[in-house]
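Student: For reference, the sequence and a predicted model appear below.
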Amino acid sequence: MFNILNAEPLRTDEAFKIDASVSSNGVIFDFNVNENVYIYSDKFSILLGQEDITELLNLPKKKEYKSNQVYVSKFQILVPFGLISSSANLDKFNININYTGCSLDGFCYSPQNLVYSFTKFLNSYQISKINNSKNTSSNYQPSSVKKGSLNQDEIAINIENKGFILTLITFFGYGLLLSLTPCVFPMIPILSSIIVAKCGQDANIKKSFFISFIYVFAMSLTYAIAGILASFLGANLQSFLQIPTVLIGFALVFVILAFSMFGFYQIQLPAFLQNKINKKSENHSGLLGVFIMGFLSALIVGPCVAAPLAGALLYISKTGDLLLGGLSLFIMSFGMGVPLLIVGLGAGKFMPKPGFWMNQISKIFGFIMLFMAVWIASRVIGDNLSLLFYGILGIIFAVFMLPNSFKESDFWRIKLSFSLIVFIYSLILIIGFTNGSTSLTKPLLSEISHPKSSLNFTKISTIKELDDFIKNAKKPVIVDFWASWCVNCKELDKILKDPNLQDILSHFELVKIDVTKNSDDDLELMSKFNVYGPPSLVFFKDQKELKDEQIISVKNVDELKNKLENILNKI
């Protein structure tokens, strides 16, 4: 959505119109939801005082939208006087309406909390409304992370827009790759012995496959629980990830995991615990014993595949979606269990034997973990220094991938070509580092070769500070709403630093508002200027906001340059 220019969503009061009235039967709420907006049914509630009466009311018919039950269009809800009198005084009472909604264009509105007060006066009621909501909306960003109570819904919708099923298929692919590591193969004799013990002489494909399925299902359930926990704790993980020391700590963890994949040491449960777990599982019989064994096997193997598993959990924790978190690791574990299911089909003799090539796969995962460590640390060490680490790692990886001996075969040529390409690209990254570049895709585009950008942003965090700044500004003002988790914000930063923009930017005063923490001050600033999430540029001229010129995101340098020229030419 970085290519959307001036695409302004509806304000909250335009998207959701609610009128309250009193009839002889009770209180009537008329909802008029814009045709491009919907309300989540599971985020909708009506409270009489402190009591939730939602389930006692005649609610509108739900519609399904992308696996969600939603309310749309116009509908009416009656709160009968009989229900009100059972819990409140009819002379004076409050009804709270809570709801959360999103637009079809991918904008989510913050949770709404409306309090309607009804006071009886003569033969009618005086109605007053208080809006306790934090009225701000967020534009979905592909790499956005937790920034508020709505983020779980935002990310869930974003994943659906990009392909919820595709995400699950991707995790299944990860599972297939993990199934090729030596860690999974020890489960084959375990499962084989279970099949022999349970089936005996009556072994057949159907029965042995069913036992394998139960075993893999239990294993997958273990990973699903881990995924749900990671998703549930996602907000805390993300807030910690903003701290530089924690980022470096996470990077070091990935380095430790990488070296375990290289075989320098093993990260696993102590032997006495593994033996104890295995002995306990032997005491159970029937399918329950198979299930328990599968569950416990995941505990044993889990630390062994900790490196790729940790990467998966880190991704899931950022989504904050319980359903996706559980399903993703459940599916990934099923991918890991494919060799075990093949054993159940009686195709064990066709399974590849553990050997050198499987150890190579583990080491490739180790390199992936090291690259992830650099990626995590890049937010602390900077993009330029990251190029150096990427380059060094790439050269080592290229040498690792070189064929051990000369063989005239297509596979040998492909492997050699791949190693040479990685080696050359890694050298280019190191050259880019020495030239001051920060781009992985254009490492030879040196920032040093261009005039150094001297953008001086004034950092502001409250409305009062911004008002004072605008009053004293001698030039038009650009206010940049920015967040550390916002990928598109970094792209906009690069555009603003482009040499072709420096002349025209010198005619503006620049303000940066960091909304990373999504604090009350951040929300107040965003609400005041109808900012629906970073990156957003708000313009002021002659102490007045140019509302028609606000930019939600920018395509390229030329587009922003034209916009700035139009603003300067405005009378």
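Tutor: Looks like it came in fine. This structure is a prediction, so every number in the text was calculated from the model and none was measured.
Student: Could you use CA atoms for every contact and neighbour count after this?
Tutor: Fine.
Student: what's stretch 478-495 in contact with?
Tutor: 2, 141-145, 242, 508-516, 533-540, 553-554, 556-557 (C-alpha atoms under 8 Å, 6 or more residues apart in numbering).
Student: Return the distance of that stretch from the chain's centre.
Tutor: Centroid separation for stretch 478-495 versus its chain: 18 Å, with C-alpha atoms, centre = their mean, to the nearest Å.
Student: From residue 538, how far out is residue 564?
Tutor: According to C-alpha to C-alpha, to the nearest Å, residue 564 stands 11 Å off from residue 538.
Student: for residue 260, same thing?
Tutor: 49 Å.
Student: Could you do residue 528 as well?
Tutor: Distance from residue 528 to residue 538, by C-alpha to C-alpha: 11 Å.
Student: any idea what sits nearest residue 92, other than its immediate chain neighbours?
Tutor: residue 119 (4.5 Å; C-alpha to C-alpha, 6 or more residues apart in numbering).
Student: nope, residue 448 is what I meant
Tutor: residue 436 (5.8 Å).
Student: Scan the protein for its longest strand.
Tutor: Longest strand of the chain, by residue count under DSSP state E: strand 112-121.
Student: Would you mind confirming that residue 541 makes contact with residue 477?
Tutor: Yes: Residue 541 lies in contact with residue 477 (C-alpha atoms under 8 Å); the separation is 6.5 Å.
Student: try this one next to it:
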Amino acid sequence: MKKIARRLFSIGVLILLSSVILHAQNPISWDFTLSDAGNGEINILAKATVEQGWYMYDTNIPEGGPNPTMIEFDEIKGAVPVGEFKSIDKKAKVKFDEIFMMEIGSFTNSVTFAQKLKVTDKSSFSVIGNVRAQACNDQTCTPPLPVDFSFTGSNLPATLVITATSSDDVSGNQNEVVTGNETADINDAGSISGNESARSNVTLESVDRDLLWTPVIEELQELSDGEDLANASLISIFLKGLIWGFAALLTPCVWPMIPITVSFFLNRNKKSRRKAIQDASIYGLSIIIIYVTLGLLITAIFGASALNNLATSPIFNLIFFALLITFAFSFMGAFELVLPASWTNKMDSKVDSSKGFLSLFFMAFTLALVSFSCTGPIIGWLLVDAATHGNLMAPTVGMFGFALALSIPFTLFAIFPSWLKTLPKSGSWLNTVKVVLGFIVLAVSLKFLSVADLSSGWGLLDRDIFLAIWIVLFVVLGVYLLGKIKLKGDSDINNVSLTRLILAMLSFAFAVYMVPGLWGAPLKPLSAIAPPLSTLDFNLTGESKGLIFDDYEAGMAYAAREGKPVLLEFGGHGCVNCHKMDATVLAEDRVKNLIEEEFVFIVLMVDERTRLPEVIEVDDAGKKTRLRTVGDKWSYLQRYKFGIQSQPYYVVLDHQGKPLSPAHAYDESVDKYVEFLQTGLRNFEK
């Protein structure tokens, strides 16, 4: 069990760093060629070369296993796929995987895969697609990174001879997308909710798409007077880091280290109190440097677009869900997450052999390693949450808040050592704190499962199911605090303390508060985490948001016909603050009535996974990018036209797509949002 836990933890904790690095360096390199397969058929040969120490998975993986190697076609002309995408030069090495509890095939070194195509027209032949494969080593795994390929008629083998075929052989939609060994139809995008009659009356003939897509970055800067909307989320992630840093202090791995570490410094400088205070200050600063460096490393490698994709990717959110589940079970005593003892021993030797600042720095590093079994899950969750904010500096700011909270007690108690006498002694209460944190992490993990569910449209974790699980979790937490449930590391409780009783009452009260949410109550404090009200199966409120467009051009055409300004929102199924704005601001009568009566509302989801009818190739900041999904298209529109990537993002536009007021970001002030709308309305009427 411990072996499995360590492996899960290793994959999870390092997934952020490894996946970022692999944006620049993929352990799998690909070489694509065409070969004559005879009988009018060709093979797309995809030769994969895997770096030493890594392996990749087979194309046939049982359901519930890791990501299989797969091929996707964006466009096929003059040919149709035949058969499966599979290895042709070697068999996969199959072994039982203890994590997935199944037989899984994998490859090392090099392997060649082939996808057979039957050519129907050599003159019009063209193929555009990509291959995705997941690479793993003993410590981490990459996401299934796409590698593009394309061929035209000039690349066909000279020996290819097209044979006579029946109509059945070449039937089918050549714009279908082949993923793995299945064929999925491309769905058209763009719809209107709330009013079916409006749908049939909208035409796009009068829309100047070039004008609507023209960048308006300078106009927005002039309207906003240089206001930086991206900084809004940094304060919240700093505060989260600060809160989780103080929470980490109350864990059994960190709390006992306070008197031990402070005593070390006082004994180190018995004759000079000034020197002891100086050393303790340097030690606290070293703690901050260590954790902030981790955040800077992620910040330096990630870009804003990559962070946003990370936030909305179903695969990554499922990985984060599994990661937090592992953290939660660790906090609850199922197993302990520890780093190799050799790392701690090495740091101890560095402390003994170093002097001055270096010895203090290595002492801080030792603290980080020793306390990792408690702080690791918290750091992992914080980095996941920070990375999914879509803000370039969020991981660094989050780590700064965490490290600041962690370092403050060590510095203050060194300056005022008499305070140590007032500290509660270590005991079973520390394990209780750890278990409570486990319940909280377990509850929060469902948010990432919800994001994956919403982005992919599975419909597995609707709002009522989400709330039902939370209600059960917090009822069980209340029972635990009353001492009716005993977990590993807990001591027998003869009497319930006043603190435990109050916390249990709060847990029960929170569970009762969520019950009306099962039938449509908004539960505004949970709007940033729970799935939206639209996913509720049994809604007694019957509220509707009215007419909402989810296609930019269609909404703009309707606005021109109706003579109304446009309220454009960039959001996401997995956008926490988007859901919170919907529940706390846009649901308010003043805002809701103003939008329905005076504006045409367009909501564009940047993580919508519906395939576009055709792949669109665009120039994205000097780099050729292919837009494959509806979300790709709207994400590119936001970057290209408005010069920003974070969500939620609101802007009021005229019929030419030009801004009428400063853009608006996440802010729960209803008055400010009403003023934002009224400013746009006044400028439109002028």
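Tutor: Happy to help now that I have it. Predicted model only: the values in this text are computed from it and were never measured.
Student: Now compute the TM-score of the two chains, please.
Tutor: With the length set by TM-score structural alignment, normalised by the length of the first structure, the two chains reach a TM-score of 0.55; 402 aligned residues with a C-alpha RMSD of 5.2 Å.
Student: Quick one: the residues in the second structure that the longest strand of the first structure pairs up with.
Tutor: On the second structure, no counterpart of strand 112-121 of the first structure exists by TM-score structural alignment.
Student: Helices along the stretch 551-686 of the second structure, start to end?
Tutor: Using DSSP state H, counting those that start in this stretch, the helices of the stretch 551-686 of the second structure run over 552-562, 576-584, 589-598, 630-637, 670-685.
Student: between these, which one is nearest to residue 508 of the second structure?
Tutor: Closest to residue 508 of the second structure of those, according to C-alpha to C-alpha: helix 576-584, at 23.8 Å.
Student: Check the mean deviation of that closest one from the first structure.
Tutor: Per the superposition on the first structure, helix 576-584 of the second structure and its aligned residues are separated by 5.6 Å on average (mean C-alpha distance after the TM-score superposition for the first structure).
Student: now that helix against helix 670-685, angle please.
Tutor: 90 degrees (axes from the mean of the first three to the mean of the last three C-alpha atoms, to 10 degrees).
Student: Can you give me the distance of the residue nearest to residue 56 of the second structure when sequence neighbours are not counted to residue 16 of the second structure?
Tutor: By the measure of C-alpha to C-alpha, 6+ apart, the closest residue to residue 56 of the second structure outside its immediate chain neighbours is residue 135, 4.6 Å from it. Look at residue 135 of the second structure and residue 16 of the second structure: by C-alpha to C-alpha, they are 15 Å apart.
Student: same question, residue 522 of the second structure
Tutor: 33 Å.
Student: And residue 418 of the second structure, by the same measure?
Tutor: Residue 418 of the second structure is 42 Å from residue 16 of the second structure, by C-alpha to C-alpha.
Student: Compare the two (neighbour count), which wins?
Tutor: Taking other C-alpha atoms under 10 Å, residue 418 of the second structure and residue 16 do not tie; residue 16 has more neighbours (21 against 10).
Student: what's whatever helix or strand the more buried one lives in packed up against?
Tutor: In this assignment (DSSP states H and E), residue 16 of the second structure forms part of helix 15-24. In terms of contacts (3 or more C-alpha pairs under 8 Å, 6 or more residues apart in numbering; DSSP states H and E), helix 15-24 of the second structure is packed against helix 273-301.
Student: buried residues in the helix it packs on?
Tutor: 276-292, 294-296, 298-299, 301 (16 or more other C-alpha atoms under 10 Å).
Student: quick revisit: ok, residue 541 and residue 477 of the first structure, which is more surrounded?
Tutor: residue 477 (24 against 19).
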